[in-house]
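Novice: sharing a model prediction with you, sequence too.
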Amino acid sequence: MRSDWLPISAAMLVTGAMALALGRLVGDFGGTSAQTLRGVQADDGRWLAVAVVYFLAAACLTLGLPAVLELLRGGGRYVGGAGVVSLAIGFLGLAGFSMLIVSFRALIVSGSVDTGVLAAATEESGLAIFLRGWLVAILLGELLLAAGLLRAGPLLVPRWIPALLAVHLAAVAVGTALPPEVARLAVVLLAVALAGIGITAARPHRHPSGARS
């Protein structure tokens, strides 16, 4: 018999996936420091809302990871489990990123930074490592999770879920070659895949042996 927490964790995963997609789609102020500065100055409330959405996404996705473990069976348990750990690190980094957004917003609204200062701050080595680190953790977690879900077998996990994760990773890898609008929409693939994992985990399913759980 499955634990009572599983439907809650699965619901958190779905909610977090949708919040992640919303934050990415709404929170794009441009690719340069000047565009970001102008965007925040013109609509600082939107910047704050994006920070809140990202923090909500990070919290819900972290709480939804136990539901992912429900689908990792057999040979996919260890590979997928490593992916879950990597995703957890990435989601914690996303929460930190949301706090960083609030800090930058406060500096910009108060007039404490200009374009040059903002560009220098975002290129500072310590901050750059942090920003890239949690993104790498999420992408590595995706890769390992996709492998784990494939090894779990189609009886537990529909093939389209790891396929979407793989397509999202491919879109990220060639992101610079894609139009900005298409690259930004790639997050929808990740959100749909994570939502699919949550929905699948919440449903009664068969173990590889054939017994229902």
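Specialist: Perfect, I can see it now.
Novice: please make it C-alpha for all contacts and neighbour counts, starting now.
Specialist: OK.
Novice: does anything pack onto the helix or strand hosting W134? Which helices or strands?
Specialist: Using DSSP states H and E, W134 sits within helix 125-152. Packing partners of helix 125-152 (3 or more Cα pairs under 8 Å, 6 or more residues apart in numbering; DSSP states H and E): helix 76-109, helix 160-173.
Novice: buried ones in stretch 165-172?
Specialist: Within stretch 165-172, the residues that count as buried by 16 or more other Cα atoms under 10 Å are 165-166, 168-169, 171-172.
Novice: distance to L118 for those - can I get that in TSV?
Specialist: Listed next are those as TSV, based on distance: Cα to Cα, whole Å:
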residue	distance to L118
L165	33
A166	34
H168	30
L169	29
A171	28
V172	25
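Novice: one more structure, for comparison:
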Amino acid sequence: MRLDWIPASAAAFVTGAMALTFGSLLMPAGGSTSDTLQVARTQDGRWLAAAVIFFIAAVALTLGLPAVMSLFERRGRGLAMVGTVVLAVGFLGTAGYSMLIVFFRAIALHGGLRGPRLEDIVHDQGLTIFLYGWIAGFYLGELLLAVALLRARVTPRWVPAALIAHVASIVLNPVLPHAVSSALVLLVAVGFAGVAIEAVTRDNNRRRATPILL
């Protein structure tokens, strides 16, 4: 009996995209470090829920990458491979970010660090490199996947267009309200859902075209 792994992988990809969207919308806004600590202290349940959802998103999106690669049989396969590897780094970074949220919540609730010492930790060079590396990996992988989809022409045009629009929105994020910038992650959810739907559709078409051997 043949294992139906593509539908399962595609379902995980959609689940991860929805979780990523929900986690971004759920994440409370904070300005300075002290403001963020205050938000984490007063809305600790919401903060913890966002961390759990981001971790679920990271795992589900990683499990969905095989379904993404199933779309590329010839054209764009090399670029898609590079894009999925970079995306995997971004997804793993999302899991690390969820753990960082939990750590920050613990600091906020128990008050172990305050003032200059806390500022030094928040602006630590290693932590900054991790955060920017994670963000760069996610956006770069998303862009490479969108370009590969355009080259391979395996999905409708709106799918890579949604992903490219989300990458372009990074320029506007610093000047947009938190609610608006968080809502822009819906573009990722729409694009990833389109990829997953097309992967399942193509898999079903292949199954219909392939005779069943008893």
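Specialist: Great, that's in hand. Treat the numbers as computed from the prediction; the structure is a model and nothing was measured.
Novice: on that earlier part again, to L48 of structure 1, which of the helices and strands packed on helix 125-152 of structure 1 lies closest?
Specialist: helix 76-109 (6.2 Å; Cα to Cα).
Novice: so the helix holding W134 of structure 1 corresponds to what in structure 2?
Specialist: With TM-score structural alignment applied, helix 125-152 of structure 1 matches the range 125-152 in structure 2.
Novice: then stretch 183-197 of structure 1?
Specialist: Going by TM-score structural alignment: stretch 183-197 of structure 1 matches residues 181-195.
Novice: so for that stretch, what gets flagged as buried?
Specialist: Buried residues in stretch 181-195 of structure 2 (16+ other Cα under 10 Å): 181-182, 184-195.
Novice: what's the answer for stretch 130-144 of structure 2, then?
Specialist: 131, 134-144.
Novice: now do stretch 196-211 of structure 1
Specialist: Within stretch 196-211 of structure 1, the residues scored as buried using 16+ other Cα under 10 Å are 196-202, 205, 207.
Novice: and it, how far out from the chain middle?
Specialist: 23 Å (Cα atoms, centre = their mean, to the nearest Å).
Novice: do the same with stretch 146-158 of structure 1
Specialist: 20 Å.
Novice: which residues touch that stretch?
Specialist: With Cα atoms under 8 Å, 6 or more residues apart in numbering as the test, stretch 146-158 of structure 1 has contacts from 71-81, 159, 161-163, 165-166, 197, 200, 205-208.
Novice: now with 7 Å?
Specialist: 71-77, 79-80, 162, 165-166, 205-208 (Cα atoms under 7 Å, 6 or more residues apart in numbering).
Novice: which among those gets closest to R105 of structure 1?
Specialist: L165 (32.0 Å).
Novice: for that closest one, give me its contacts.
Specialist: L165 of structure 1 neighbours (Cα under 7 Å, 6+ apart): 142, 146, 189-190, 193.
Novice: now do 6 Å
Specialist: L190 (Cα atoms under 6 Å, 6 or more residues apart in numbering).
Novice: which one in structure 2 is aligned with it?
Specialist: Using TM-score structural alignment, L165 of structure 1 pairs with L163 in structure 2.
Novice: now that match: how far from V122 of structure 2?
Specialist: Distance of L163 of structure 2 to V122 of structure 2, given as Cα to Cα, to the nearest Å: 30 Å.
Novice: repeat for G191 of structure 2
Specialist: 33 Å.
Novice: same question for P156 of structure 2.
Specialist: Counting by Cα to Cα, the gap from P156 of structure 2 to V122 of structure 2 is 42 Å.
Novice: ok, T201 of structure 2 next?
Specialist: 45 Å.
Novice: over to L100 of structure 2?
Specialist: Distance from L100 of structure 2 to V122 of structure 2, by Cα to Cα: 11 Å.
Novice: for G111 of structure 2, same thing?
Specialist: 14 Å.
Novice: now do A57 of structure 2
Specialist: 24 Å.
Novice: compare these two and say which is more crowded by neighbours.
Specialist: Legend: neighbour count by other Cα atoms under 10 Å for A57 of structure 2 and V122, higher for A57 (29 against 14).
Novice: what's the nearest residue to the more buried one if we skip its chain neighbours?
Specialist: G16 (4.0 Å; Cα to Cα, 6 or more residues apart in numbering).
Novice: need the contact list for the one you found.
Specialist: G16 of structure 2 neighbours (Cα under 6 Å, 6+ apart): 57, 60-61.
Novice: same thing but 7 Å
Specialist: Counting by Cα under 7 Å, 6+ apart, G16 of structure 2 touches 56-58, 60-61.
Novice: right, and S182 of structure 2 touches G23 too?
Specialist: No. S182 of structure 2 lies out of contact with G23 (Cα atoms under 7 Å); the separation is 9.2 Å.
Novice: shared neighbours, those two?
Specialist: Common neighbours of S182 of structure 2 and G23, using Cα under 7 Å, 6+ apart, do not exist here.
Novice: now the equivalent of G93 of structure 2 over in structure 1: how far from S110 of structure 1?
Specialist: Correspondence of G93 of structure 2 to structure 1, assessed by TM-score structural alignment: G93. Going from G93 of structure 1 to S110 of structure 1 by Cα to Cα gives 26 Å.
Novice: quick one: buried residues of stretch 173-180 of structure 2?
Specialist: So, applying 16+ other Cα under 10 Å, buried residues of stretch 173-180 of structure 2: H178.
Novice: what residues are up against A171 of structure 1?
Specialist: Contacts of A171 of structure 1 (Cα under 7 Å, 6+ apart): 183, 186.
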